[in-house]
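Q: I'll drop the sequence and a predicted model, then ask my questions.
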Amino acid sequence: MSSTVHTPRRVLILAAAPAQLLDIAGPAEILAQASRLGPATGSDARLYDLACHIVPEPGTPATSAGLPLSSTVTAETLLGWSALDTLIVAGGEGARRRGDEAAIRDLTRHLASRARRVVGVCTGAFILAASGCLNGRRVTTHWRWCDELARRHPGLAVDPEPIYVQDGRVWTSAGITAGMDLALALVEADHGHALALAVARELVMFLRRPGSQKQFSPHLTDRTGLSARLADLPSWMSENLHRPLRVETLAARVGLSPRQFARAFRAEAGTTPARMLERLRVDAARRMLESDGAALAAVATLCGFQADETMRRAFLRQVGVPPGDYRDRFRAERRLSQQTLPERSATA
């Protein structure tokens, strides 16, 4: 009796110092757990063969956290590789600042030409863009840096909304933890939904968010740039969503006339009070739909929407899917999470 021969997929994580630590560790842990939890297929049961190369910068720590991190493979060795399954380029300050360096650009271009799949995590997109790997592609990156990426590389279709994007063999993700969602999507594409779900469960990730889910978190109760008078208002709005929060009510809360308030809020928050309120209500409804079985009508009422249809239109604008579909996806994931993945066993 002989066992099935299995060749692990070779994956390289490439980064430029200083790199965002979680952009490296997050995807690496997802793939490592997939190898541990996936069914054995022969003498070498690893699904992924992971390597890491960090392009150093003299006097700069390898990671923005200041923690040391070493390459597992040299640049000279990488240049000798003839094939690579997946190239993952991590983000961080180094990616944004050093992507145009000739050594980084040339190494990235060389590796990408030999890879079946190319992945940019967070601002790793800056390195891939500088190397020409993203030309003509629809891509995303961290919401804070989307405008900068589009300005530097006008040939890209930069989409600031989704948490990750696939365009052909190229995948890019939003900021930091979204790289883990993208890595789970890679596992699912390679080995199926059951294994991706098992990895998410093992790492106490409730589920893999779909790429179409929007990067809406930074817009909510972020008080950056708000004056002392307005700084606490988003939090107060979040606690009173069930109330009819008209402009007059909000203005009175901060001691301004409605006209003064509307002008000041837009200048400081970069959006109107009505749009901020819709985002807060959608976020509250989203959390309820994720965690309990309340009817849509009840969720709409508790979150301050005037009707189910009002909530539906707001969800389509803010999240990209209607609330019923959003809740159904979570229910489906919850049912699947109750299923047991087959135990690993080697074929004799």
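A: Cool, got the structure.
Q: all contacts plus neighbour counts: C-alpha atoms, from now on.
A: Will do.
Q: Leaving out chain neighbours, which residue sits closest to Pro68?
A: Ala62 (5.8 Å; CA to CA, 6 or more residues apart in numbering).
Q: How far away from the center of its chain is stretch 75-90?
A: 23 Å (CA atoms, centre = their mean, to the nearest Å).
Q: Quick one: residues in contact with that stretch.
A: Around stretch 75-90, the neighbours that count as contacts under CA atoms under 8 Å, 6 or more residues apart in numbering are 9-16, 19-20, 23-24, 53, 107, 110-112, 114-125, 127-128.
Q: can you rerun that using 6 Å?
A: 9-15, 23-24, 114-121, 124 (CA atoms under 6 Å, 6 or more residues apart in numbering).
Q: among those, which ones are buried?
A: The neighbour count (16 or more other CA atoms under 10 Å) marks 10-15, 23-24, 114-115, 117-121, 124 as buried among the contacts of stretch 75-90.
Q: Let me know the closest of these to Trp145.
A: Gly124 (11.0 Å; CA to CA).
Q: list the contacts for the residue lying closest to the closest one once chain neighbours are set aside?
A: Leaving aside its sequence neighbours, Gly124 sits nearest to Gly91 (CA to CA, 6+ apart; 3.9 Å). Listed by CA under 6 Å, 6+ apart, the contact set of Gly91 reads Ala19, Gln20, Val121, Cys122, Thr123, Gly124.
Q: Check the gap between Gly91 and His219 for me.
A: To His219, Gly91 is 22 Å away according to CA to CA, to the nearest Å.
Q: on that earlier part again, can you flag which of the contacts of stretch 75-90 belong to helices?
A: Asp23, Ile24, Gly124 (DSSP state H).
Q: Okay, one more to line up with it:
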Amino acid sequence: MTKSGQILPKPQRVVMFVPPGAQLIGIIGFIEAFDAVNRLRVHQGRPPVYEVLVCGLDEQTASVTGLGLATRPAARVRRVDTLVVGGALSSSQVDREPELRRQVARLADRADRVVAICGGAFVLGELGWLEGRRCTCHWMDLDNLRARFPTAEVQTDALFTEDEGVFTSAGASAGIDLALHLIRRDCGPRMALMVARSLVVFAMRPGGQSQFGSAVRVRSGTGQRLHDLIAGIHERPAGDHSVSCLARRAGMSPRNFARVFRDQTGQTPGAYVARARVEAAQRALAHSDAPLPAIAEACGFGHEKTLRRTFLKVAGVTPAAWRRRFGLGA
């Protein structure tokens, strides 16, 4: 293991274990993030940081789509620094295959850190790696994960978790967020930011962030007019988004608008706007050095005191604590 931001002294071997029926989005995205570090380093005239090895039970492993991956048989893998267990749609059944469990257990015992993407958490659970540890997986499987492994501390609304060298992620694309987190620990926040930009993804969504941003929480049946209003809230968090102003834009009375908004989103207009502004502040805290009063003004809070109070209520921590954990200087 390395201190955050300290470049590894030699290439770290990252072993990606691909189970039968794997979901490629999580596996390929994770591999691409680590490979991007190497490509950026080589472009800078520096040596690669990672050696990425893809393995499975056999020399060919079929994904859930039917596409096959060339994989090194896990039985032939000896050295491993970081073990990553990919997820599969049938992870709750796959993890009980004796040979799969045997090979993953052997590799995990040799690794400095163990990572599960999405349903890969079930494999770690079967091997006892989740006992007493915080963990997560795709939201559709959270109840199953909790029922199967009652001693695990299942986090129901997190993108990824970290607990004593064991890392787990939510849905497959959240594996990229976890990969960026590991890159940040190994190579520092600026490299993680460069990788995110090269992959055109969000730079470092924190692990404690909900699997669902406020925009994702909007119900599918929401009308177009309300969708346009919601888009405006996210595009201009500092704008006037009082109930009276939103109602006027929607062509409704304030009372009727508040009722319709809650019926279609499950939240009051005020609560939705507050969460959207906190999410905007989180992005600013993570990716800029702007002072808190400036962020408060830019994100629609007006004053730093209001930012602190609302941020603590929504995120559970203060803006300063968030920045220390996820900011550029973390």
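A: Looks like it arrived, so ask away. Here the structure is a predicted model, which means the values were calculated and not measured.
Q: TM-score for the pair, please.
A: The TM-score (TM-score structural alignment, normalised by the length of the second structure) is 0.72; 314 aligned residues with a CA RMSD of 4.3 Å.
Q: ok so, going back, what two of the buried ones among the contacts of stretch 75-90 of the first structure are the furthest from one another?
A: For these, with distances taken as CA to CA, the pair at the greatest spread is Asp23 and Arg114 (22.1 Å).
Q: show me where the stretch 1-150 of the second structure has strands.
A: Assignment of strands within the stretch 1-150 of the second structure using DSSP state E, counting those that start in this stretch yields the ranges 12-17, 50-56, 60-62, 68-70, 72-73, 82-85, 113-116, 134-135.
Q: what's near enough to touch the most far-flung residue of the second structure relative to its centre?
A: No residue in the second structure sits farther from the centre than Ser253, which is 39.3 Å out by CA atoms, centre = their mean. The contact partners of Ser253 of the second structure, by CA under 6 Å, 6+ apart, come to Ala247.
Q: what's the spacing between it and Pro269 of the second structure?
A: Noted for Ser253 of the second structure: a distance of 14 Å to Pro269 of the second structure, by CA to CA.
Q: So what's the residue count around the closest residue in space to Arg190 of the second structure that isn't next to it in sequence?
A: Of all residues not flanking Arg190 of the second structure in the chain, Leu328 sits nearest, at 7.1 Å (CA to CA, 6+ apart). Close neighbours of Leu328 of the second structure, defined as other CA atoms under 10 Å, add up to 18.
Q: again, but for Arg246 of the first structure
A: Neighbours around Arg246 of the first structure, by other CA under 10 Å: 12.
Q: Likewise for Arg169 of the first structure?
A: Residues lying near Arg169 of the first structure (other CA under 10 Å) number 11.
Q: Strands of the stretch 201-348 of the first structure, residue ranges please.
A: Using DSSP E, counting those that start in this stretch, strands in the stretch 201-348 of the first structure do not occur.
Q: those helices in it, which residues are they?
A: For the stretch 201-348 of the first structure, helices defined by DSSP state H, counting those that start in this stretch occupy the ranges 233-239, 247-254, 258-269, 273-291, 296-302, 308-318, 323-337.
Q: what does Gly221 of the second structure align to in the first structure?
A: Mapped onto the first structure by TM-score structural alignment, Gly221 of the second structure lines up with Leu226.
Q: how much space between the nearest residue to Ala22 of the second structure once chain neighbours are set aside and Val64 of the second structure?
A: Setting aside the residues directly before and after it, Ala22 of the second structure is nearest to Ala88 in space (CA to CA, 6+ apart), at 4.1 Å. Separation of Ala88 of the second structure from Val64 of the second structure (CA to CA): 7 Å.
Q: overlap in contacts of those two?
A: Gly21, Ala22, Gln23.
Q: Out of those residues, who's the most crowded?
A: Ala22 (29 neighbours).
Q: which ones are touching that residue?
A: Applying CA under 6 Å, 6+ apart, the residues near Ala22 of the second structure are Ser63, Val64, Gly87, Ala88.
Q: Correct me if wrong: the last one contacts Pro20.
A: No: contact criterion CA atoms under 6 Å: Ala88 of the second structure and Pro20 do not qualify, at 7.2 Å.
Q: The two - which one has more neighbours?
A: Comparing Ala88 of the second structure with Pro20 by other CA under 10 Å, the one with more neighbours is Ala88, at 27 against 24.
Q: Quick check: that one vs Ile27 of the second structure, distance?
A: Applying CA to CA to Ala88 of the second structure and Ile27 of the second structure gives a distance of 10 Å.
Q: what do you get for Asn256 of the second structure?
A: According to CA to CA, Asn256 of the second structure and Ile27 of the second structure sit 47 Å apart.
Q: before we move on, what about Arg184 of the second structure?
A: On the measure of CA to CA, Arg184 of the second structure and Ile27 of the second structure end up 19 Å apart.
Q: Flag every buried residue along stretch 151-160 of the first structure.
A: Neighbour-count burial for stretch 151-160 of the first structure [16+ other CA under 10 Å]: His153, Leu156, Ala157, Val158, Asp159, Pro160.
Q: which among these gets closest to Leu233 of the first structure?
A: For those, the nearest to Leu233 of the first structure is Pro160 (25.9 Å; CA to CA).
Q: Now that closest one: which helix or strand?
A: In the assignment (DSSP states H and E), Pro160 of the first structure maps to no helix and no strand.
Q: on average, how far is stretch 106-113 of the first structure from the matching bit in the second structure?
A: Stretch 106-113 of the first structure differs from its equivalent in the second structure by a mean of 3.1 Å after superposition (mean CA distance after the TM-score superposition for the first structure).
Q: can you list the residues that contact that stretch?
A: Stretch 106-113 of the first structure is contacted from outside by Ser131, using CA under 6 Å, 6+ apart.
Q: mind listing what's buried in that stretch?
A: Buried positions in stretch 106-113 of the first structure, judged by neighbour count with 16+ other CA under 10 Å: Leu107, Thr108, Arg109, His110, Leu111, Ala112.
Q: can you list the residues you listed in CSV and add distance to Gln215 of the first structure?
A: CSV is the format used below for these (distance: CA to CA, whole Å):
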residue, distance to Gln215 of the first structure
Leu107, 31
Thr108, 27
Arg109, 29
His110, 32
Leu111, 30
Ala112, 27
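Q: Having no further points to raise, I will conclude here.
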